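Enquirer: Below are the sequence and a predicted model; questions follow.
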Amino acid sequence: MLEVEQQYPVGEVRIAVGYGACKDIFVHGADMVGVMTPPSRTAHFNHIDSINQLKEMYALFFSAGSAAERYVANETLFNELLAAAEAVPSSYSALGGNAPVMASRFAKEGAKVLLAAKRSPYIMEKIHPSIIVGGVETEGAEDIHLIMEYKAGENWGSYRAPRANRFILHSDDSNPTLSSVETIDEQLATFDPHLFVVGGLQMMDNFPFAPGIRDERLIAVKNQMISLSPSTRIHFEMASFTDTELLSGLIEHIIPYVDSLGMNEQELPNLYSMMKFGNVSLVSDFNPRVAVVLDQMRDIFRQLQMTPGERGQRRLTRLHLHTLAYQAIMVQKDSTWTNSLAAATKAALTANRHVCGNSEISLEHAKMLMDEGFTLSEADGAGRILFDNHRPVSCWTEGDGKIEVCIAPVLICTSVRHTAGGGDNISAAGLILQV
């Protein structure tokens, strides 16, 4: 896999990334929620107003091993949680948000990057020096996210985590309104990116907007995408959404205008459920079978390849699923997305490097969840691909040769340094070799 990765150096590409940025406070969940009495039940809430709601929802996602990000409506509670986290000796801060994390990965790989985010002192201090930050100057308070991480096998009362993951809390005011959309219009036009990445829209999830404002902000993003040259490809990075109205808004205003989608094992069934049945899937299998996700990917791909009906709409030509055990990339063969095998390979290697916090792959601190092979579909008579140690990344064509699919196994890091930002780094690593 390392040999494949090294065969594809990154060329001179320009990538614009939106929206927003924040300061992340990392803390071990066991030092926060874990010291509290476990709740007698698990429960889901659209936003958090009390410690009891936090405990019940943390227990829900902790026991499922699923990532979650929720808005804390009670600002006093959020500030108390932040103070408690910062008092933990092992806690630390880092630049956060989907857009800055993906932008940083692109820059590390050699791309020229424009980031749509506020130019606050913390962001300008922490951002990769080559990145152009296109937002407004601000001296105001930072938007802060609290990231509580846990490891596989951790226990909290009767609850047990099946895999390492994180639970994120925020109480932002500016990031949910996508305040940096309009501030980069002029720079975006002159920058003329090869790729435009849209992320951070989960900040709008369950945020208390005035009536009609959220749709207005989504339409502003749509208009920005429509303003781009048809030669600029557009990627939308999914996230954890629970608000049905917001997800419906994304399906109406955002997803029909992109060429590529990136998502994890929780976000894929959520989008699939919303598009097919009109409802949200809150918790999903943390290690789904390849056959299951391939069928869901095919269904979404078919629906989003229908003939565009509105100005600026695009047909989906790329879909990247990143899971704990494997990477799956599906592309339209006659599209401009190339190097799918190398992209899936690089994404899989980046998953290990990011979680372990080490640029070198250590087999001593790695394991695989994929077995000796996988079935191509849940349909009767579907073929099966066997795992080959000498050619671990499997690629094939289907749909009369019009679709290419690649599956790359992940060497799962067993010495976890951090999980937050994993999907953003993985998705960016996959994109960088296909632009």
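Expert: Received it, and whenever you're ready, just let me know what you need. Numbering: from 1, shown residues only.

Enquirer: from here on, contacts and neighbour counts on C-alpha atoms
Expert: Noted.

Enquirer: so what's Gln53 up against?
Expert: Ala43, Phe45 (CA atoms under 8 Å, 6 or more residues apart in numbering).

Enquirer: I'd like the next helix or strand past the biggest helix by length in the chain.
Expert: Criterion DSSP state H: the longest helix present in the chain is helix 340-356. Using DSSP states H and E, the helix or strand that follows helix 340-356 in sequence is strand 366-367.

Enquirer: So what's the gap between that following strand and the chain middle?
Expert: In terms of CA atoms, centre = their mean, to the nearest Å, the centre of strand 366-367 is set 22 Å apart from its chain centre.

Enquirer: same deal with stretch 167-176?
Expert: For stretch 167-176 - counting by CA atoms, centre = their mean - the centre lies 16 Å from the chain centre.

Enquirer: Over to stretch 72-80?
Expert: 25 Å.

Enquirer: do the same with stretch 388-405
Expert: With CA atoms, centre = their mean, you get 24 Å for stretch 388-405.

Enquirer: I would like the residues contacting that stretch, please.
Expert: 1, 328-334, 340-341, 344-345, 385, 406-409.

Enquirer: Comparison target, given below:
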Amino acid sequence: MALWRGSAYAGFLALAVGCVLLLEPQLPGSALRSLWSSLQLAPAPPGPGSPEGRLAAAWDALIVRPARRWRRVAVGVNACVDVVLSGVKLLEALGLSPGNGKDHTILHSRNDLEEAFIHFMGKGVAAERFFSDEEAFHDIAQIASELPRSPALCRRKCSFNWTEICSQLRFKGEEWGRLKAPHANRFIFSHDLSNGAMNMLEVFVSSLEEFQPDLVVLSGLHMMEGQSKELQRKRLLEVVTSISDIPTGIPVHLELASMTNRELMRSIVHQQVFPAVTSLGLNEQELLFLSQAASGPHSSLSSWNGVPDVGMVSDILFWILKEHGRSKSRASDLTRIHFHTLVYHILATVDGHWANQLAAVAAGARVAGTQACATETIDASRVSLRAPREFMTSHSEAGSRIVIDPSRPVAEWHREGVSFHFTPVLVCKDPIRTVGLGDAISAEGLFYSEARPHY
């Protein structure tokens, strides 16, 4: 009935406009356009009954605080002053013109910066690169400091040394020449030798005895890409020793970031870093690169084709925990991985070591929407549900098919002692904040997670 009523209204309105044209043919075109636009029937904005509204309400019901909460959390080690601004405006201020995109593992010049930015802007994916030329970097940073900047949405205030600068270039629906960013995201580049050498790690770890945290959160291993291979190997062994000095019983979460050095990533995976930490946080680029570097599942893929396949992601997460996680035959602390991509998140845990993960994965996905839209709660009219509505849980073995219902948004499955929790993300249509989303997602997931005492 509502459909017929709407069609009838539309017909009457069209007839009315036709009569006006017949009786007043000299009526100005602007007046006609104004009249027609005021009469058009617009679809109702998404509300509580929309898939987005139902999913947000279901999250609110599912997200409960754990029985045992963290009292103190120690956060280190990667620290810098962020300069957040439009990437296109910076490149224009540098006198650069739109050209062809090309990835560079290390940036040596302005042209390298331009090509790498275009490469990742065209894909709409986040990335981070080291800029090797100190003088050229500081020239660029000086120009950047004179441009209008966004609020530093990801100021890392645990820094001991404020001389290091991270330039974070946003691309949010921006166009440059014929190129338009398909998604809002950011490209980070820095010349950060202090963090690259992780100079304050030992000081940080030594302070834990007095601080007595319940949880330690680490990041910054990716910054070592700017160091020589010899220093990387030496420092990585010292990192493992320092992490091992953290008192037994305190979970350690390691947040990964964009990397290009496969040898360094292999060393992180194999040289006891993974077994020394309890939890990992990473996105789709970092997950695939990790698998490529360590010859894991689906490592023959050069890149994801659009939305990462859930079954493939699940296979890689399972492989990490089975090959490098805790088991009866392996002395490893690794029992948890929080994976996040634009349209969905997965929490994978070794059974028996974590609780409240259903709430944790939902909380991480919820904060992705509120943080990006800069709202306190999910506004159903400003977000969209883009996750696959059904998927296979594996491609390496006979997985099961799962169909997502917005009213029951967290799917759960199990595989040989590993539990998976999946939930869609309500993607902000017009994001205001794109910097620091991964940090916020992992932090929220950890806040709602409960590590069992024997973890």
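Expert: Okay, I see it. Note that the structure is predicted; figures quoted are calculated from it, not measured.

Enquirer: circling back: narrow the contacts of stretch 388-405 of structure 1 to those in strands?
Expert: Ala328, Ile329, Met330, Val331, Gln332, Ile385, Cys406, Ile407, Ala408, Pro409 (DSSP state E).

Enquirer: quick one: the helices in the stretch 201-350 of structure 2?
Expert: 201-211, 229-244, 262-270, 273-276, 284-293, 310-324 (DSSP state H, counting those that start in this stretch).

Enquirer: So what angle separates the directions of the longest one and helix 262-270?
Expert: Which is helix 229-244 of structure 2. Angle of helix 229-244 of structure 2 versus helix 262-270, following axes from the mean of the first three to the mean of the last three CA atoms, to 10 degrees, is 20 degrees.

Enquirer: Enumerate the positions of helix 229-244 of structure 2 that are buried.
Expert: Across helix 229-244 of structure 2, burial judged by 16 or more other CA atoms under 10 Å covers Gln232, Arg233, Arg235, Leu236, Val239, Val240, Ser242, Ile243, Ser244.

Enquirer: Throw these into CSV and include distance to Phe120 of structure 2, thanks.
Expert: Converted to CSV, the buried residues of helix 229-244 of structure 2 look like this (distance: CA to CA, whole Å):
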residue, distance to Phe120 of structure 2
Gln232, 26
Arg233, 29
Arg235, 30
Leu236, 29
Val239, 30
Val240, 32
Ser242, 35
Ile243, 33
Ser244, 36
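
Enquirer: counterpart of Glu284 of structure 2 in structure 1?
Expert: Matched by TM-score structural alignment, Glu284 of structure 2 corresponds to Glu265 in structure 1.

Enquirer: Might one say that its match is in contact with Asp285?
Expert: Yes. Using CA atoms under 8 Å, Glu265 of structure 1 is in contact with Asp285, at 7.4 Å.

Enquirer: Just give me the match in structure 1 for His395 of structure 2.
Expert: Using TM-score structural alignment as the criterion, His395 of structure 2 maps onto Glu378 of structure 1.

Enquirer: residues in contact with its match?
Expert: By CA under 8 Å, 6+ apart, Glu378 of structure 1 lies in contact with Ala291, Val292, Asp295.

Enquirer: Val427 of structure 2 -> structure 1?
Expert: Checking with TM-score structural alignment, Val427 of structure 2 has Ile412 as its match.

Enquirer: Residue range in structure 1 corresponding to stretch 343-351 of structure 2, please.
Expert: Using TM-score structural alignment, stretch 343-351 of structure 2 pairs with 325-333 in structure 1.

Enquirer: For the residue lying closest to Arg417 of structure 1 once chain neighbours are set aside, which residues are in contact?
Expert: Distances taken as CA to CA, 6 or more residues apart in numbering put Cys356 closest to Arg417 of structure 1, at 5.2 Å, once the chain neighbours are dropped. The contact partners of Cys356 of structure 1, by CA under 8 Å, 6+ apart, come to Cys413, Thr414, Ser415, Val416, Arg417, His418.

Enquirer: hmm, 7 Å instead?
Expert: Contacts for Cys356 of structure 1 (CA atoms under 7 Å, 6 or more residues apart in numbering) come out as Cys413, Ser415, Val416, Arg417.

Enquirer: which residue in structure 2 lines up with it?
Expert: By TM-score structural alignment, Cys356 of structure 1 lines up with Cys373.

Enquirer: closest to Phe187 of structure 2 out of the helices of the stretch 201-350 of structure 2?
Expert: Smallest distance to Phe187 of structure 2 across those (CA to CA): 13.1 Å, for helix 284-293.

Enquirer: Which strands or helices does that closest one pack on?
Expert: Here helix 284-293 of structure 2 touches helix 262-270, going by 3 or more CA pairs under 7 Å, 6 or more residues apart in numbering; DSSP states H and E.

Enquirer: What lies in contact with the longest helix anywhere in structure 2?
Expert: Criterion DSSP H: the longest helix present in structure 2 is helix 2-23. For helix 2-23 of structure 2, the surrounding residues in contact (CA under 7 Å, 6+ apart) are Leu39.

Enquirer: Fine by me, we can end here.
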